[in-house]
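Trainee: here is a sequence with its predicted model. Questions after.
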Amino acid sequence: MVTTLITVAVIAWLCQLVLGGWQIHRFNRAFDALCQRGRVGVGRSGGRFKPRVVIAIALDDNNRVCDSLMMRGLTVFARPMKIAALNGLPLQELEPGVIFPHDSLCQNALSLALKLKHG
């Protein structure tokens, strides 16, 4: 019985490692593509038991959003997705409370990404 539990725990741990590596690989590919588009700001919010949110925005030479990505979730199955609503917006018009009115985690992540762009 103990051997079975240990075996199941080891298999679950190995699955977590493999799937976590797969998630990181997908995020890195999406982030590399974003970095090719312009200057990039990244923000992350969330906690240990809340869904984490990562938002990255790329700005062109005119300080307009030319691309973006968001990844949110608690599991290794979270995928990076585009935020189409941000494309073409000038940096000055990016207001996290207006863009994500009911999502404080996304507001926080976008605020952090914008702080990096102002610096």
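Mentor: Done, it's in.
Trainee: C-alpha from now on. contacts and neighbour counts both.
Mentor: OK.
Trainee: Ile57 sits in which helix or strand?
Mentor: Using DSSP states H and E, Ile57 falls within strand 52-59.
Trainee: after that strand, next one along is what?
Mentor: Trace forward from strand 52-59 with DSSP H and E and the next one is strand 65-73.
Trainee: please name every helix or strand in contact with that following strand.
Mentor: With contacts taken as 3 or more Cα pairs under 8 Å, 6 or more residues apart in numbering; DSSP states H and E, strand 65-73 sits against helix 2-37, strand 52-59.
Trainee: for stretch 80-90, which positions count as buried?
Mentor: 80, 82, 86-87 (16 or more other Cα atoms under 10 Å).
Trainee: what's the closest of those residues to Gln16?
Mentor: Using Cα to Cα, Pro80 comes nearest to Gln16 of the buried residues of stretch 80-90, at 18.4 Å.
Trainee: surely that closest one is in contact with Ala30?
Mentor: Yes. Between Pro80 and Ala30 there is a contact under Cα atoms under 8 Å: 7.0 Å.
Trainee: below is an additional structure, to be compared with the one above:
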Amino acid sequence: MNIIVLGVIAIIAYIFQILLGMKQIKNFNTVYIRMKRKGKVAIGRRPGKIASGTILLLGVSDEGVIQEAEMMQGISVVARFKARPQFVGIDIHQLMESTILAKENKLTRQAAENAQKVYLAVEKGNYQETKPVSPLMNLGTQLSLMKHSIQTKFTKGRV
């Protein structure tokens, strides 16, 4: 009987997480579309598997000056975008040299560096987006590498 209760609780928690995740994606889309209507948007990511993740959206003018900035940072699905006015007015080409960025935490600096890198690559026409590997595919790759590693250890022992 207790296992059924635990199973029901796990299913409810999973559904709750899915709903909050969908709300977070809707928040991202709302902010992105609002910025995109005004001009170019540079997106900087610093994904977090266990630690906090960061997404930085920079609304950039045709001249390369940041007009609007919003950032989402956190480890949970309740994280939302917050305005970052300290980035407004900075030329994205000199973003990493900015004194404002030196005052930010490491995750924000990494996301800003990613945004600048992707923006410059798109500006030059050298950017090709790579599709992320699904967690299931990643698990398969890891298991395959582990199997190969074990086989290599056993064959070295026989020779």
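Mentor: Done, it's in. Here the structure is a predicted model, which is why all the values come from computation and not from measurement.
Trainee: hang on, the earlier thing: so how much does the strand holding Ile57 of the first structure differ from the second structure once superposed?
Mentor: Once fitted to the second structure, strand 52-59 of the first structure is off its aligned match by 0.8 Å on average (mean Cα distance after the TM-score superposition for the first structure).
Trainee: list the contacts for Gly73 of the first structure?
Mentor: 51-53 (Cα atoms under 8 Å, 6 or more residues apart in numbering).
Trainee: now with 10 Å, please.
Mentor: With contacts defined as Cα atoms under 10 Å, 6 or more residues apart in numbering, Gly73 of the first structure is in contact with 46, 50-54, 79.
Trainee: likewise for Arg37 of the first structure?
Mentor: Counted by Cα under 10 Å, 6+ apart, Arg37 of the first structure has contacts 57-60, 65-68.
Trainee: looking at the second structure, which of the residues you listed hold up?
Mentor: Retained in the second structure (both residues aligned by TM-score structural alignment, their matches' Cα atoms under 10 Å) from the contacts of Arg37 of the first structure: 58-60, 66-67.
Trainee: before we move on, the earlier item: could I get the buried residues of stretch 80-90 of the first structure as a markdown table with secondary structure and distance to Asn108 of the first structure?
Mentor: Formatted as a markdown table, the buried residues of stretch 80-90 of the first structure follow (DSSP: H, G, I helix; E, B strand; the rest coil; distance: Cα to Cα, whole Å):
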| residue | secondary structure | distance to Asn108 of the first structure |
| --- | --- | --- |
| Pro80 | coil | 17 |
| Lys82 | coil | 17 |
| Leu86 | helix | 16 |
| Asn87 | coil | 19 |
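Trainee: can you select the buried ones from the contacts of Gly73 of the first structure in PyMOL?
Mentor: Restricted to buried positions by 16+ other Cα under 10 Å, the PyMOL selection for those reads:
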select buried, resi 46+52+53+54+79
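Trainee: which one of the contacts of Gly73 of the first structure is nearest to Leu112 of the first structure?
Mentor: Out of these, the member with the shortest distance to Leu112 of the first structure (by Cα to Cα) is Val54, at 9.7 Å.
Trainee: so who does the closest one touch?
Mentor: By Cα under 10 Å, 6+ apart, the contact list for Val54 of the first structure reads 42-46, 69-73, 80, 105-106, 108-110, 112-113.
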